[in-house]
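Undergrad: Sequence first, predicted model second:
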Amino acid sequence: MTLFITGTDTDSGKTLISAALLTLAKGKTAGFKPIASGCDNTEAGLRNADAQALMAAANTELEYATVNPLSFEPAIAPHIAAAEQNVSLCCELLNQVMDFDALKDLDFALVEGAGGWLLPFNQSETMADWVEQQGWPVLLVVGVKLGCLNHAMLTVADLKARGVTLAGWVANQVEPDMDYFQDNVDYLTQAIDAPCFGVVPYLQRVSVEAAAEYLHFPDSFQTS
């Protein structure tokens, strides 16, 4: 199956959670980062740290260009970075560069978005439009901090309005000294009509292995 990972904002912890879930999944696994900005210019070409983290966590080896087909060097909004390279970011382009055959060969695939759910492609299309076209269920990573409840519920509302399945959500504490962390998690648990895949506390030493200890797949969720 294929699961799309979105977050409440850019620094919600999508990649950490995605990589951790890949290590927990059964069967042939891989992660994809279709669009990435803030890439490093290496001898091998542009490389994105998030995409490389997904590759390291997967048990199926894929070419970098398959995992991250659209990469841009400036650490700015992808549609702006694309425009600087005379690339017209749109749903059609993503359909052209994404290797859907690679997805079909896997038991479990994660496709990680960039930024939040409504990341713009252009003046009329967003990442949400593309995911809606694919029919993928979505996992929402909530970067728990002040303001996250509004961001989370706005995302949930848009998913519902589009008829996109919310497979579940993860609470990820992104600030070490957040007041009323558990109160925020309790609210989300009551308000979101989807299973929680885990509550990850603030990690002093961030690692995929540490995050995975706090995550699980609900019994109703099949990864292969």
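TA: Received the coordinates, thanks. Numbers count the residues shown, from 1 in each chain.
Undergrad: switch to C-alpha atoms for all contacts and neighbour counts from now on
TA: Noted.
Undergrad: Following element in sequence after the helix or strand hosting residue 30, please.
TA: Secondary structure from DSSP states H and E places residue 30 in strand 29-32. As assigned by DSSP H and E, the chain's next helix or strand after strand 29-32 is strand 35-36.
Undergrad: Give me the distance from that next one to the chain's centre.
TA: Relative to its chain's centre, strand 35-36 lies at 11 Å (Cα atoms, centre = their mean, to the nearest Å).
Undergrad: for it, packing partners?
TA: strand 70-71 (3 or more Cα pairs under 8 Å, 6 or more residues apart in numbering; DSSP states H and E).
Undergrad: Name the single longest helix found in this protein.
TA: Criterion DSSP state H: the longest helix present in the chain is helix 148-162.
Undergrad: Return the set of buried residues in that one.
TA: Residues 148-149, 151-153, 155-156, 159 are the ones in helix 148-162 that count as buried (16 or more other Cα atoms under 10 Å).
Undergrad: so where does the closest residue to residue 88 other than its chain neighbours fall, helix or strand?
TA: Excluding its sequence neighbours, the residue lying closest to residue 88 (Cα to Cα, 6 or more residues apart in numbering) is residue 82, at 6.6 Å. Following DSSP H and E, one finds residue 82 within helix 78-84.
Undergrad: Now that helix: buried residues?
TA: Residues 78-82 are the ones in helix 78-84 that count as buried (16+ other Cα under 10 Å).
Undergrad: Serialize those to TSV and add fields for distance to residue 129.
TA: Putting the buried residues of helix 78-84 into TSV (distance: Cα to Cα, whole Å) gives the following:
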residue	distance to residue 129
78	16
79	15
80	18
81	20
82	18
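Undergrad: any idea which of these is closest to residue 40?
TA: Using Cα to Cα, residue 81 is the member of the buried residues of helix 78-84 that sits closest to residue 40, with 13.7 Å.
Undergrad: structure B:
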Amino acid sequence: MSARGLFVTGTDTGVGKTQVAVALIHALRARGLRVAAMKPVAAGHAPGELNEDVAALLQAANVAADLRDVNPYAFAEPVAPHIAAQQAGVRIELEVIAAAYSRLAAAADVVVVEGAGGWRVPLNARDDMADLAQRLGLPVVLVVGLRLGCLNHALLTAESIAQRQLPWAGWVGNHVDPAMARQVENVAALRARLPGSCLGVQEFLHEELASVAVLQWLTLPEELVYLNSLK
């Protein structure tokens, strides 16, 4: 089997992309697949330690890989990737990330790639996260942070994904604000307006509980395993 992949993006930072990526990895592993994980750009970690998102992805995956391929660009300060790179005297290059992805894909059946921040977060003076997704050519899983304003954010993101002519793998709603008004109505509006399947809606979880609940709510359609291969 040639490797397939999924690109996990979000309506914003802090909406649960890593939690969803980990859930996807476990669901794919449960089908007997060799699953590699990738966080092309990570910002925010203590000196000498891994970024916590990268660590979670590594723990979930069942394909051993060079850390430099799993996380080609790592920056200590938790700021926008292009700013972190500028401060470090580095330019984030899409071709470097694409080459790392190809090495992971050669060893795996599926590669789950988690973006940084939201869909249009800049990576350098010219490219952003959407350009990276387009370069990899992967079906997109959109994580919607369920809070006030999520309808606008989700629909604008979906519109931009469609403009890139990338395939949809589905979307996930994640309650990040327990006080959000009219939660049921907002989710219903998303179901009616977003393309692709709803893979799950996660109720609000305190951070310490999130990691133990990732397998309880995600639905992985059979066809997700057989989505477009990379060329």
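TA: Yep, it's here. Given the structure is predicted, the values throughout are model-derived calculations rather than measurements.
Undergrad: TM-score of the superposed pair?
TA: After superposition, the two chains reach a TM-score of 0.92 (TM-score structural alignment, normalised by the length of structure 1), with 220 aligned residues with a Cα RMSD of 1.6 Å.
Undergrad: quick one on the thing from earlier: so which residues make contact with the helix holding residue 82 of structure 1?
TA: For helix 78-84 of structure 1, the surrounding residues in contact (Cα atoms under 8 Å, 6 or more residues apart in numbering) are 35-37, 72-75, 88-89, 120-122.
Undergrad: what lines up against the residue nearest to residue 88 of structure 1 once you look at structure 2?
TA: The alignment partner of residue 82 of structure 1 in structure 2, by TM-score structural alignment, is residue 85.
Undergrad: just residue 127 of structure 1 next, same as before
TA: Residue 127 of structure 1 maps onto residue 129 of structure 2 when the alignment is built from TM-score structural alignment.
Undergrad: residue range for stretch 155-165 of structure 1 in structure 2?
TA: Mapped onto structure 2 using TM-score structural alignment, stretch 155-165 of structure 1 spans residues 157-167.
Undergrad: Residue 104 of structure 2 versus the nearest residue to residue 101 of structure 2 once chain neighbours are set aside, what's the distance?
TA: Excluding the flanking residues, the one nearest residue 101 of structure 2 by Cα to Cα, 6+ apart is residue 69, at 6.9 Å. Applying Cα to Cα, to the nearest Å, the value for residue 69 of structure 2 to residue 104 of structure 2 is 7 Å.
Undergrad: Neighbour count for those two, which is higher?
TA: More neighbours surround residue 104 than the other of residue 69 of structure 2 and residue 104, with 24 against 21 (other Cα atoms under 10 Å).
Undergrad: correct me, but that one touches residue 65?
TA: Yes - using Cα atoms under 8 Å, residue 104 of structure 2 makes contact with residue 65 at a distance of 6.9 Å.
Undergrad: Mind listing the shared neighbours of the two?
TA: residue 36.
Undergrad: State whether residue 54 of structure 2 is indeed within a helix.
TA: Yes - under DSSP: H, G, I helix; E, B strand; the rest coil, residue 54 of structure 2 sits within a helix.
Undergrad: about what we covered before: tell me how far the match of residue 82 of structure 1 lies from residue 79 of structure 2.
TA: According to Cα to Cα, residue 85 of structure 2 stands 10 Å off from residue 79 of structure 2.
Undergrad: just residue 211 of structure 2 next, same as before
TA: The spacing between residue 211 of structure 2 and residue 79 of structure 2, counted by Cα to Cα, is 24 Å.
Undergrad: ditto for residue 140 of structure 2
TA: Residue 140 of structure 2 is 24 Å from residue 79 of structure 2, where distance means Cα to Cα.
Undergrad: Looking at the two, which one has more neighbours?
TA: Shown here are residue 140 of structure 2 and residue 79; by other Cα under 10 Å, residue 140 has more neighbours (24 against 14).
Undergrad: Under the alignment, what does that one map to in structure 1?
TA: Matched to structure 1 by TM-score structural alignment, residue 140 of structure 2 sits across from residue 138.
Undergrad: Verify the stated contact: that match with residue 163.
TA: No - if you go by Cα under 8 Å, residue 138 of structure 1 and residue 163 don't touch, sitting 11.1 Å apart.
Undergrad: which residues of structure 2 does stretch 6-19 of structure 1 align to?
TA: Going by TM-score structural alignment: stretch 6-19 of structure 1 matches residues 9-22.
Undergrad: Centre of the chain to the matching stretch, how far?
TA: Using Cα atoms, centre = their mean, the offset of stretch 9-22 of structure 2 from its chain centre is 6 Å.
Undergrad: What of stretch 204-212 of structure 1?
TA: Chain-centre distance of stretch 204-212 of structure 1: 17 Å, with Cα atoms, centre = their mean.
Undergrad: buried sites along that stretch?
TA: Within stretch 204-212 of structure 1, the residues that count as buried by 16+ other Cα under 10 Å are 208, 210-212.
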